[in-house]
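With the input below, show me the fold.
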Amino acid sequence: MLSLGYWKEKEVEINEKKYSIDLSFDNVIRVFDLMKDEAFEEEERIYLAMKMFLDCDVLEKDEECNFEMLIEGFNYIKEEFLVADKEETGPVDLQGNPMPVAKSKELYSLTHDADYIYASFLQAYGMDLIDVQGELEWDKFNALLNGLPSNTKFKEVIEIRQRPFAKGKGSQEENKNLRELKEVYKLPGHSVEEGG
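Next up is the predicted model:
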């Protein structure tokens, strides 16, 4: 999360050595895509993600480093730099372990909605996201994404996905139009449900 009052060094310590982290928004998006890629085992995904974040192979540079250290470094990066708000954690059991919670409906995809995000940044901020790849950091990108005005294409698409179907008499035509819009803008793997 972006902090205006406190500077946080974008580094991770692995085996008592500090490494700079590449938290440019495009690199973070590639890591997110990698973490969903089932062509790799979980260990491979973490290893590759750390190579992307650190722009090096820590295991090759440091012969005393082991995979557990990489996992610890990965979890640190995830918790410190990628989780939106650590204070908004879900319920925990008596031992402090997270309890299962109902999955919230996904409203957007950084990959699937890339065109809408790109156009909206250009419209709202005059910022060409392609030109700032490798420069604009994830926390700044996220703050700008969340602050997009409602008249941008990205926010319009989100509003359509969230808009409930009307109830009562005379709402059939309105619901037909909304269903068509929801069908056009639905995320892959999602369905257009009556009532949400």
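
From now on I want contacts and neighbour counts done on CA atoms only, so please keep to that.
Noted.

State the number of residues packed around K51.
When neighbours are defined as other C-alpha atoms under 10 Å, K51 has 17 of them.

Kindly confirm my reading that it is in a strand.
No. According to DSSP: H, G, I helix; E, B strand; the rest coil, K51 belongs to no strand; its state is helix.

From K8, how far out is it?
Note on K51: its distance to K8, by C-alpha to C-alpha, to the nearest Å, is 21 Å.

K103 now?
From K103 over to K8 the distance is 31 Å, taken as C-alpha to C-alpha.

more crowded one of those two?
The residue with more neighbours, out of K103 and K8, is K8; 10 against 6, by other C-alpha under 10 Å.

How much space separates the more buried one from W138?
Separation of K8 from W138 (C-alpha to C-alpha) stands at 13 Å.

how about the helices of this protein, start to end?
25-36, 42-54, 58-61, 67-77, 114-125, 138-146, 153-162, 172-185 (DSSP state H).

The third one: which residues count as buried?
In other words, helix 58-61. Buried residues in helix 58-61, counting neighbours by 16 or more other C-alpha atoms under 10 Å, are found at V58.

now it, how far from the centre of its chain.
Centroid displacement of helix 58-61 relative to its chain, using C-alpha atoms, centre = their mean, to the nearest Å, is 27 Å.

again, but for the longest one
When distances are taken as C-alpha atoms, centre = their mean, helix 172-185 is centred 27 Å away from the chain's centroid.

Now do that helix and helix 153-162, the angle between them.
130 degrees (axes from the mean of the first three to the mean of the last three C-alpha atoms, to 10 degrees).

and for comparison, fold this next one:
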Amino acid sequence: MNILIDLVPTTVNIDHKQYEINSDFRNAILFELLMQEDEIAELDKTMQALELFYPVCPKNINEAVEKMLWFYIGGKDDKNITSKKSGSVNNINRIYSFDFDDDYIYSAFLDQYGIDLQDIEYLHWWKFKAMFKSLKEDNEIVKIMGYRATDLSKIKDKEQREFYKKMKQIYELPKSRNEVEKISDIEEALLKSGNLSDIL
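Predicted coordinates for the structure are as follows:
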């Protein structure tokens, strides 16, 4: 999918039938927060995620999960999101949190785009993602993400290294699982259950 030439989807094709998918950015944010919950069993997370995205859940649960994940990552092949089955799970450092950075993100959208995320009735997840990726450097959230992403071992200057070390500590996020693990957990839950449609 190419956001410049293709219309952003509000349905997905499963078994030659179009199913509506809840495409508002809030659902995708809730999904991401759900995947970070350590106290919810993986199978329960999968079921809750399906309820978040599908007003009417498809009978083919395995494909429904696959299309849900496709939608969540923006309809592109993401080389960083790989299955545990392949044994190739990359470590992705989290540099933002929709939970802990909500006020910074809200303010950035209001400042740069004039979009009040509280008042807007609907904003497609893919459009939200595109705008989030393109926030300018003078937004506080972008500065904070820069601090979190900084590799201290590559900074030669001692004073500069101390500054970034301090900033990383100030803005450190609570430890949580990374994007790869969140996606892989759903895949693993599917594998363990065989076919989820049998238990619905």
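
which stretch among the helices of structure 1 comes nearest Y19 of structure 1?
helix 42-54 (6.5 Å; C-alpha to C-alpha).

Can you give me the buried ones in that closest one?
45-54.

Could you report the distance from the nearest residue to T46 of structure 2 once chain neighbours are set aside to Y113 of structure 2?
Leaving aside its sequence neighbours, T46 of structure 2 sits nearest to I186 (C-alpha to C-alpha, 6 or more residues apart in numbering; 6.0 Å). Per C-alpha to C-alpha, I186 of structure 2 is found 34 Å from Y113 of structure 2.

same thing with E51 of structure 2?
Distance of E51 of structure 2 to Y113 of structure 2, given as C-alpha to C-alpha: 31 Å.

And K175 of structure 2, by the same measure?
31 Å.

if we can go back for a sec, the more surrounded of I186 and Y113 of structure 2?
Each of I186 of structure 2 and Y113 has its neighbours counted (other C-alpha under 10 Å); I186 has more, 23 against 11.

which residues touch the more buried one?
By C-alpha atoms under 8 Å, 6 or more residues apart in numbering, the residues touching I186 of structure 2 are 42-43, 45-46.

which residue in structure 1 lines up with it?
Alignment note: I186 of structure 2 maps to a gap in structure 1; criterion TM-score structural alignment.

Tell me how far I186 of structure 2 lies from I61 of structure 2.
12 Å.

Repeat that for I14 of structure 2.
Going from I14 of structure 2 to I61 of structure 2 by C-alpha to C-alpha gives 10 Å.

what distance separates the start and the end of stretch 135-146 of structure 2?
OK, stretch 135-146 of structure 2 end separation, C-alpha to C-alpha: 12 Å.

Q48 of structure 2 corresponds to which position in structure 1?
Q48 of structure 2 maps onto L48 in structure 1, by TM-score structural alignment.

Kindly report the same for M131 of structure 2.
Counting by TM-score structural alignment, M131 of structure 2 lines up with L144 in structure 1.

residues in contact with the residue lying closest to its match once chain neighbours are set aside?
Spatial nearest neighbour of L144 of structure 1, excluding adjacent residues (C-alpha to C-alpha, 6+ apart): F121 at 8.0 Å. Shown in contact with F121 of structure 1 (C-alpha under 8 Å, 6+ apart): 127-129, 144-145, 148.

rerun that using 10 Å as the cut-off
Shown in contact with F121 of structure 1 (C-alpha atoms under 10 Å, 6 or more residues apart in numbering): 127-129, 141, 144-145, 148-149, 152-154.

Show me what it aligns to in structure 2.
Matched to structure 2 by TM-score structural alignment, F121 of structure 1 sits across from F109.
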